[in-house]
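Participant: got a predicted structure here, sequence first:
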Amino acid sequence: MNLVPSNFFIQLVAFAILFWLLSRYAFKPLFGIMEQRRQLVKEQMENAQNNRSDSERLLEEQKQALQQARKEAHDIIEQARTTGSKQADEIVQAARNESSRIKEEAVRDIDTEKNKAVAALKAEVSGLSVQIASKIIGKQVDEQSQKQLVDEYLQEVGNKS
């Protein structure tokens, strides 16, 4: 290898000119594009980090909202159960009251019918008694006397029983 100083000097000057031309016309735009790309990547990374932070925050908010909704649903279910039990108790109590009222009404109706039957029986017995007595005695007893006789007879029967 032969090193010729003039060739070396020419090559060095050519390299310096080439480097100056490249740095002026090629490296500056290339470095500018690379700097823009670096800025773009940096912005995208920052945006990604911000988006991730936002998503984590939104996820936490959604979890809290879901938990709150579950709690509200549970409260609503408990309230419905309580209301249902209360209404069931009210319905049962109303049914008991109604059955008591119907029973009392039936007892009153029975007493009324019993009293009517006793009165009808008394009237029939008095009529039969008068007829029997008239046949036995052989004379006709007037209605007032008949009533008085029946009442006395019923009193005697009532006192004996």
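Facilitator: Structure's in. What do you need?

Participant: going by C-alpha atoms from here, please, whenever you check contacts or count neighbours.
Facilitator: OK.

Participant: ok, the residue positioned nearest the centre of the chain - contacts?
Facilitator: Central residue of the chain (C-alpha atoms, centre = their mean): residue 80, 3.8 Å from the mean position. If you count contacts by C-alpha atoms under 8 Å, 6 or more residues apart in numbering, residue 80 has none.

Participant: distance of residue 59 from residue 116?
Facilitator: 83 Å (C-alpha to C-alpha, to the nearest Å).

Participant: I misspoke; the intended subject was residue 91.
Facilitator: In this view, residue 91 and residue 116 are 37 Å apart by C-alpha to C-alpha.

Participant: residue 89 too?
Facilitator: Counting by C-alpha to C-alpha - residue 89 and residue 116 are separated by 40 Å.

Participant: so in the chain, which helix runs the longest?
Facilitator: helix 28-137 (DSSP state H).

Participant: could you give the separation of that one from the chain centroid?
Facilitator: 6 Å (C-alpha atoms, centre = their mean, to the nearest Å).

Participant: and the helix or strand where residue 154 lies, what does it pack onto?
Facilitator: For residue 154, the host element (DSSP states H and E) is helix 143-160. Using 3 or more C-alpha pairs under 8 Å, 6 or more residues apart in numbering; DSSP states H and E as the contact definition, the elements that helix 143-160 packs against are helix 28-137.

Participant: try this one next to it:
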Amino acid sequence: MGIVGSVLLLATEAAEAESPGGFGLNFNILETNIINLAILIGVLFYFGRKVISNTLSERRSNIETAIREAEERAKEAAAQLSDAQQKLTQAQAEAQQIRKAAEENARSVREAILARAAEEVERMKETAARDLDTERERAFAELRQRVVAMALQKAESELRSGIGDDAQQRLIDSSIALLGGNT
């Protein structure tokens, strides 16, 4: 018979001792509770000590393992954060370099375009000036030809009508003046 059986036997004997006629209930709370609690604590202490000790030690080791794993994950996260921050810093530096290079490239392209435009404008001015000079010379040559032709026509008509020496001299002088000579 085990401890539980012994406890029941003691409780039964105690009840029989108080009531001689058989089984009875002991209503004295202090006597019954103290005995019951002592027995219960003794049983729990005897049987539960190993179970509770094993459960607590297992729980402690689980907690320690969880703490170690959390610390390792925290270290890994800190290392990853450091790497990410370093990569971000590098990326920002590279972006700054790319931006500076793009600005420099844009500046040089703009200057090249402005230089080409200035050269083109200058070339167009020179071409326009040459064309103007050519047109002016052509216009003067055409005008001279017309003046000469008109002078010749007038001279011929004067010759046919019989002009005098002083009229011929005036005609020659005016023709020469028209052609740009001096009299």
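Facilitator: Received it, and whenever you're ready, just let me know what you need. This one's a predicted model, so the numbers in the text were calculated from it and none came from an experiment.

Participant: outside of the helix holding residue 154 of structure 1, which residues touch it?
Facilitator: 125-127, 129-130.

Participant: now with 6 Å, please.
Facilitator: 126, 130 (C-alpha atoms under 6 Å, 6 or more residues apart in numbering).

Participant: buried set for it?
Facilitator: For helix 143-160 of structure 1, burial by neighbour count (16 or more other C-alpha atoms under 10 Å) applies to 146-147, 149-150.

Participant: counterpart of residue 38 of structure 1 over in structure 2?
Facilitator: Residue correspondence to structure 2 (TM-score structural alignment): residue 38 of structure 1 is matched to residue 60.

Participant: burial of that match, as a residue count?
Facilitator: 12 (other C-alpha atoms under 10 Å).

Participant: distance of it from residue 115 of structure 2?
Facilitator: 81 Å.

Participant: residue 109 of structure 2 now?
Facilitator: 10 Å.

Participant: what is in contact with those two at once?
Facilitator: Taking C-alpha under 6 Å, 6+ apart as the contact criterion, residue 109 of structure 2 and residue 115 have no common neighbours.

Participant: map residue 103 of structure 2 onto structure 1.
Facilitator: Mapped onto structure 1 by TM-score structural alignment, residue 103 of structure 2 lines up with residue 81.

Participant: look up how far residue 88 of structure 1 lies from that match.
Facilitator: 10 Å.

Participant: and residue 63 of structure 1, by the same measure?
Facilitator: 37 Å.

Participant: what of residue 139 of structure 1?
Facilitator: 72 Å.

Participant: ok, now residue 80 of structure 1?
Facilitator: For residue 80 of structure 1, the distance to residue 88 of structure 1 - C-alpha to C-alpha - is 12 Å.

Participant: same check on residue 76 of structure 1?
Facilitator: Residue 76 of structure 1 is 18 Å from residue 88 of structure 1, where distance means C-alpha to C-alpha.

Participant: and residue 117 of structure 1, by the same measure?
Facilitator: Residue 117 of structure 1 is 42 Å from residue 88 of structure 1, by C-alpha to C-alpha.

Participant: one more: residue 99 of structure 1?
Facilitator: Distance from residue 99 of structure 1 to residue 88 of structure 1, counting by C-alpha to C-alpha: 16 Å.

Participant: do residue 56 of structure 1 as well
Facilitator: Residue 56 of structure 1 sits 47 Å away from residue 88 of structure 1, going by C-alpha to C-alpha.

Participant: for residue 126 of structure 1, same thing?
Facilitator: 56 Å.

Participant: same thing with residue 68 of structure 1?
Facilitator: Distance from residue 68 of structure 1 to residue 88 of structure 1, by C-alpha to C-alpha: 30 Å.

Participant: same question for residue 52 of structure 1.
Facilitator: For residue 52 of structure 1 relative to residue 88 of structure 1 (C-alpha to C-alpha), the value is 53 Å.

Participant: looking at residue 126 and residue 88 of structure 1, which is more packed in?
Facilitator: Each of residue 126 of structure 1 and residue 88 has its neighbours counted (other C-alpha under 10 Å); residue 126 has more, 21 against 12.

Participant: not including adjacent chain positions, what is the nearest residue to that one?
Facilitator: residue 150 (5.1 Å; C-alpha to C-alpha, 6 or more residues apart in numbering).

Participant: residue 99 of structure 1 matches what in structure 2?
Facilitator: For residue 99 of structure 1, the residue aligned by TM-score structural alignment is residue 121.

Participant: and for that match, the neighbour number?
Facilitator: 12.

Participant: same thing with residue 165 of structure 2?
Facilitator: 9.
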